[in-house]
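>>> would you be able to build a 3D model of this:
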Amino acid sequence: MNAILSFVASHWMPHLILVPIVLPLLTAGLMLLLREEQQRSKVALNLGSTALGLLVAVLLLLQAKQPGMPGSLGIYLPGNWPAPFGIVLALDRLSAMMLVLCYSVALAAAAYASARWHRAGVHFHPLFQLQLMGLAGAFLTADLFNLFVFFEIMLAASYGLLLHGSGRPRVSAGLHYIAINLAASSLFLIGASMLYGITGTLNMADLARSIAGVASTDRGLLHAACAILGVAFLIKAALWPLNFWLVPAYSAATAPVGALFALMTKVGVYVILRLWTLLFSPDAGPSAQFGSAWLVGGGMVTMAFGAVGMLGSQRLGHLAGFAAISSSGTLLAAVGMGHNQLTGGLLYYLLSSTVAVSALFLLTDLIERWRNDGFSVAPYERKDDAPFLSADLVHSASAPLDDDEQEVIGEVIPAAAAFLGLAFITCTLVVAGLPPLSGFIGKFALIHALLNPLGLGTAGAPLAISSWVMVGLMLVSGLFALVALTRVGVLHFWSAHDRAAPKLLVMEGLPVALLVLMCAALAWKAGPVLRYTEATANALHAPAGYIRAVMSAQPVPNPTAAPAGSQQESRP
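Prediction:
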């Protein structure tokens, strides 16, 4: 394995970093050349490209976790200009981890959509791939300008995906979603422009190097620029009170889109974690730890808002949306408190909560369809508003149509109701943070870090009030989530309903099973995963290595021109 990784690092690593961005772009372009009737080809391309992207992401993760090998922090200069003058892509432990998470959830969502939802509208597959391109670019870019570019690609694709399937609820929620994200994009531009005017750079590493040297007369303007930029990211991270758009939008989206959107809030958390540890590290002088109190306070209020929202909801789609808000609040509060051990725990919790919420969105569609006698309807949507049900389909309940308008009888998964129940229980345990699954391990790691902020040598030292408040909120939010999900589970699985047993297509049950198994695998391999996240946290809180790697990356030299009249030496 080391020999393979060494070969990849020395020969393919620089170009492999580009694959998660270029692959979905080329796939989307190819699918646009196909006719809309060629759905099977588009499904094959979508699944194949996403699976290949996941394989590349795993290779990048294996490379990033080998600190002794060349290229463990990979820097790619697409324009062959050194930083800060050219575009820079950077791969480290954090970005590699986010790529694997992104492509894992995306593969499950793409497989689920291939069963029925992809034909609820046009251009689903190209939009899906462009969404992946934006997500991967946001995780890999090392400068704010290109972060804005990838954000816009991601958002533009998400507008189409949210409206996929039409219907009044989706259009209404989609218009609100578009409006709030256009406002966030405007704030992003304003904040980035102000930062460039103050520091003369948008490269993240160069910004981190320049923060401490900003003149005292410009320090207030610098903080204002960072605050404006932070608001744009906090809108995406669903911080209260900026998260009023999330539950209506995510619950109105089709199930695979909702599962993919579970990653969107984590993009906001990722950017805040990346920039906050870079720009406001202890080396930032007067700007060190800027905004930490706002992150802690806002994150705690968001946790409480999400927990109360779950307790007050009885629709599965709303519960999944509020679960995403609650987990986002936990992550933001932990970022604001930010020490190494706590950051390692929050990264593990990020993985666990994202996978569980994505699975919950997929389960929402299956359970609602079962409850509504086989009709695929969104929450709070009437049967006659079903987005892609035709007269030919109504009489055959849940049977979708193939390209020849013939009914497709899905293979019945044995004990489908038991499968749905077990998957729902698993998601409940993870979201509520109960043993023995990954949600409990993630919350335990966070609570342990909160109660031991400086390690084992501080036994008996007084803890900050904020630490006690956050521990209490984590316990209470877990209790509220357990009550809310248990209540809905009883309603759907234990109450008497005059309905037939659910019928699930294999391509619907398999993605849910894979996401549930990922939650179990995170618990089974909790030791190695936590060691990885702790090493990632240590690197984030010691940003000198990242800054040095980005700023010292050298362009590839031009080949030496052969003397006039001489024959250039051939190379094998």
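>>> all contacts plus neighbour counts: C-alpha atoms, from now on.
Noted.
>>> ranges for the helices of the stretch 251-400 of the chain?
Along the stretch 251-400 of the chain, counting by DSSP state H, counting those that start in this stretch, helices occupy 255-279, 292-311, 316-337, 340-371, 391-394.
>>> could these be laid out in JSON lines, adding distance to Leu239 and mean neighbour count?
JSON lines is the format used below for those (distance: least, C-alpha to C-alpha, whole Å; neighbours: other C-alpha atoms under 10 Å):
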{"stretch": "helix 255-279", "distance to Leu239": "9", "mean neighbour count": "24"}
{"stretch": "helix 292-311", "distance to Leu239": "6", "mean neighbour count": "22"}
{"stretch": "helix 316-337", "distance to Leu239": "7", "mean neighbour count": "28"}
{"stretch": "helix 340-371", "distance to Leu239": "15", "mean neighbour count": "26"}
{"stretch": "helix 391-394", "distance to Leu239": "41", "mean neighbour count": "13"}
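>>> could you report the separation of Ser6 from Leu437?
As judged by C-alpha to C-alpha, to the nearest Å, Ser6 and Leu437 stand 35 Å apart.
>>> in this structure, which spans are strands?
Here the chain has its strands, by DSSP state E, at 74-76, 89-91.
>>> re earlier: which of Ser6 and Leu437 has more neighbours?
A direct count of neighbours by other C-alpha atoms under 10 Å for Ser6 and Leu437 places Leu437 higher, at 22 against 17.
>>> one more, so I can put them side by side:
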Amino acid sequence: MMGLAGHLIIVPILLPLLSAAVMLLLDERRRGLKSVIGIGTTAALLIVSIVLLRQADLMSTGSSVTTYQLGNWPAPFGIVLVLDRLSALMLALTSVLGIAALLYSLARWHRAGPRFHTIFQLQLMGLNGAFLTGDLFNLFVFFEVLLAASYGLVLHGDGTARVRAGLTYIAINLTGSFLFLIGVSLAYGITGTLNMADLAQRIPTLASEDAALVAAAAAILGTAFLMKAGAWPLNFWLPTTYAAASAPAAALFAIMSKLGVYVILRLWTLVFGPGAGLLAGFGGEWLLFTGLLTIAFGTVGVLASQSLPRLVGCSVLISSGTLIAAVGTGDSAVVGSALLYLVSSTLGIAALFLLVELLERMRDPGADVLAVTMEAYSESNDDDPGEEIGVAIPATIAILGGSFIACALLLAGLPPLAGFIGKFGMMAAMLKTDGASVQASAWILIGLLTVSGLATLIAMTRTGISSFWARLDDSVPRVRVIEIAPVLGLLLLCLSLTVGGGPAMRYMEATTKDLQTPQGYITGVLGVPKIGAANGETRP
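Now for the predicted structure:
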């Protein structure tokens, strides 16, 4: 019989679901109790995800999956949850962002609209289920759960801009869901299965005409996933939506675009790996090309952004484009460094989304217009330069400024933080060719990574000057501990990735090795008998 430890895989799905159901029964005026339940649930999810991360890390490379058969039905006939190093990493990242965003929301955002805590837990449930599921149909189900919850989070609060951006977001994601359903239906019609491990086993045996139809299904599914990841040209909605959302919602959405990257990485390495026959490596060049264009588009957007929220939204595009291009290279060393970049950039973007609202409190609504006017007419108050030498910086401004600088270093990929380690690792892997010439696409990607980092640094410096150095008054914003603590916590995690860069890279390299040897995943999912089956009993 399976012990309690064996049931731990399903906890990240059941726990937020039960928590949301309980809070749905409570009166909306009992926000205090809902807050306690929400914090307790999310903290428990964080603990469980760390335990699962440790469990995945202790697995041997090549057989690094743990499965959970719902209803004791073996794959591919029943629903199966699969835990490996990649899914455990994404679970832990989701839990970290969840606890940070929820703590921040307790300052005021959880009172801005109804059912916030219920929607938040359903969002976590959908994300966790999407990372753990082992078949495409349930991936679609969890996609719909998290998208339905994200609609509520996008529209949480008030304001015309938020409603307008939310309606666009809903329309785009309904289109993506429609494409997802078409692709899944076509794939099932050809292969007769939606279990990802079973798909990887059947695709190499397909005839050429069936392989062409599966390629069409994969292209449709890829379009839906790339749309979710914010890939060009399907990313026009992302900066506007993320900028209009509330700070805790936007911080949690930092993992949403990475979900699309996760599914692409999972399916491309598992189903279209070297052993996929006629479809081996299908779509790799398109992924690389799409990633390069996404980086370029995000770079232009960062430089053109006139507000900090939109700048952060465009930084999401650069991050997604970098990861998509890294997957498209097909180089395991590049992918390993890209996974470290994924974690650091996601944490940095989430921290900056939370920081944006605190920085906006320092800005007077007419500050930009007045600053331009003073510059144009050379207005200055330096008539008596000896009146004041040296100004004491309030502690709040110092903390906000230090956090802003750390976020700028993370997003630009500059040392000493983990964003630099990830970018440098990708560049070094592309330049290491064992005597062969470096491909032109590698030089283009290296150039775009460098230019995007420089553009982010310029944009963040410009914003920092206007926010901290060119303020027209000496007012200090009111910042609560519960608001700044999540920001500092996320940045400290990024710092720990730098200090513990060796163990972190070892984990990422082991994750990449698992992805590059899909037979271990296939055997781990399809080769598990029913619990309690007699010796020698075979699956039907």
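>>> quick revisit: can you check which of the strands of the first structure gets nearest to Thr330 of the first structure?
Nearest to Thr330 of the first structure, of all the strands of the first structure, is strand 89-91, at 25.6 Å by C-alpha to C-alpha.
>>> relative to the second structure, which residues correspond to the closest one?
Strand 89-91 of the first structure lines up with residues 81-83 of the second structure when matched by TM-score structural alignment.
>>> now for the helix ranked longest in the second structure, which elements pack on it?
Ordering each helix of the second structure by length in residues (DSSP state H) puts helix 160-191 first. Counting contacts by 3 or more C-alpha pairs under 8 Å, 6 or more residues apart in numbering; DSSP states H and E, helix 160-191 of the second structure is packed against helix 136-154, helix 208-229, helix 238-244.
>>> give me the distance between the last one and the centre of its chain.
To tie it back to what came earlier, the one meant is helix 238-244 of the second structure. What separates the centre of helix 238-244 of the second structure from the centre of its chain is 15 Å, taken as C-alpha atoms, centre = their mean, to the nearest Å.
>>> which stretch of the first structure lines up against it?
Taking TM-score structural alignment, helix 238-244 of the second structure hits residues 246-252 over in the first structure.
>>> go on, the longest one?
Using TM-score structural alignment, helix 208-229 of the second structure lines up with residues 216-237 of the first structure.
>>> do the same with stretch 18-38 of the second structure
Going by TM-score structural alignment, stretch 18-38 of the second structure sits over residues 26-46 in the first structure.
>>> buried ones in the matching stretch, by neighbour count?
Leu26, Thr27, Ala28, Met31, Glu36, Gln39, Lys42, Val43, Leu45, Asn46 (16 or more other C-alpha atoms under 10 Å).
>>> is it possible to get JSON lines of those residues that adds distance to Leu202 of the first structure?
Below are the buried residues of stretch 26-46 of the first structure laid out as JSON lines (distance: C-alpha to C-alpha, whole Å):
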{"residue": "Leu26", "distance to Leu202 of the first structure": "28"}
{"residue": "Thr27", "distance to Leu202 of the first structure": "30"}
{"residue": "Ala28", "distance to Leu202 of the first structure": "29"}
{"residue": "Met31", "distance to Leu202 of the first structure": "34"}
{"residue": "Glu36", "distance to Leu202 of the first structure": "41"}
{"residue": "Gln39", "distance to Leu202 of the first structure": "42"}
{"residue": "Lys42", "distance to Leu202 of the first structure": "38"}
{"residue": "Val43", "distance to Leu202 of the first structure": "39"}
{"residue": "Leu45", "distance to Leu202 of the first structure": "36"}
{"residue": "Asn46", "distance to Leu202 of the first structure": "34"}
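>>> nearest to Ala284 of the first structure among those residues?
Leu26 (40.6 Å).
>>> got the contact list for the residue nearest the centre of the first structure?
Centroid-nearest residue in the first structure: Leu263, 2.5 Å away (criterion: C-alpha atoms, centre = their mean). By C-alpha atoms under 8 Å, 6 or more residues apart in numbering, Leu263 of the first structure lies in contact with Cys102, Thr354.
>>> show me what it lines up with in the second structure.
Here Leu263 of the first structure is matched to Ile255 in the second structure, going by TM-score structural alignment.
>>> which residues in the first structure does the longest helix of the second structure align to?
Helix 160-191 of the second structure covers residues 168-199 of the first structure once aligned (TM-score structural alignment).
>>> same check, this time on stretch 304-324 of the second structure
Counting by TM-score structural alignment, stretch 304-324 of the second structure corresponds to 312-332 in the first structure.
>>> and stretch 494-504 of the second structure, by the same measure?
Counting by TM-score structural alignment, stretch 494-504 of the second structure falls onto residues 519-529 of the first structure.
>>> and the matching stretch, what's buried?
Quick answer for stretch 519-529 of the first structure (16+ other C-alpha under 10 Å): Cys519, Ala520, Leu522, Ala523, Ala526, Val529.
>>> what sits up against stretch 219-234 of the second structure?
173, 176-177, 179-180, 182-184, 235, 238, 256-261, 263-264, 283, 290-291, 293-294, 297, 316-317, 320-321.
>>> number of residues surrounding Arg478 of the second structure?
With other C-alpha under 10 Å as criterion, Arg478 of the second structure counts 10.
>>> and it, what pairs with it in the first structure?
Match for Arg478 of the second structure (TM-score structural alignment): Lys503.
>>> quick one: that match from Arg371 of the first structure, how far?
12 Å.
>>> ok, now Pro82 of the first structure?
According to C-alpha to C-alpha, Pro82 of the first structure stands 58 Å off from Arg371 of the first structure.
>>> any idea which of the helices of the stretch 251-400 of the first structure gets closest to Asn203 of the first structure?
When those are ranked by proximity to Asn203 of the first structure (C-alpha to C-alpha), helix 255-279 comes first, at 10.9 Å.
>>> mean shift of the closest one relative to the second structure?
Comparison of helix 255-279 of the first structure with the second structure after fitting gives an average deviation of 0.3 Å (mean C-alpha distance after the TM-score superposition for the first structure).
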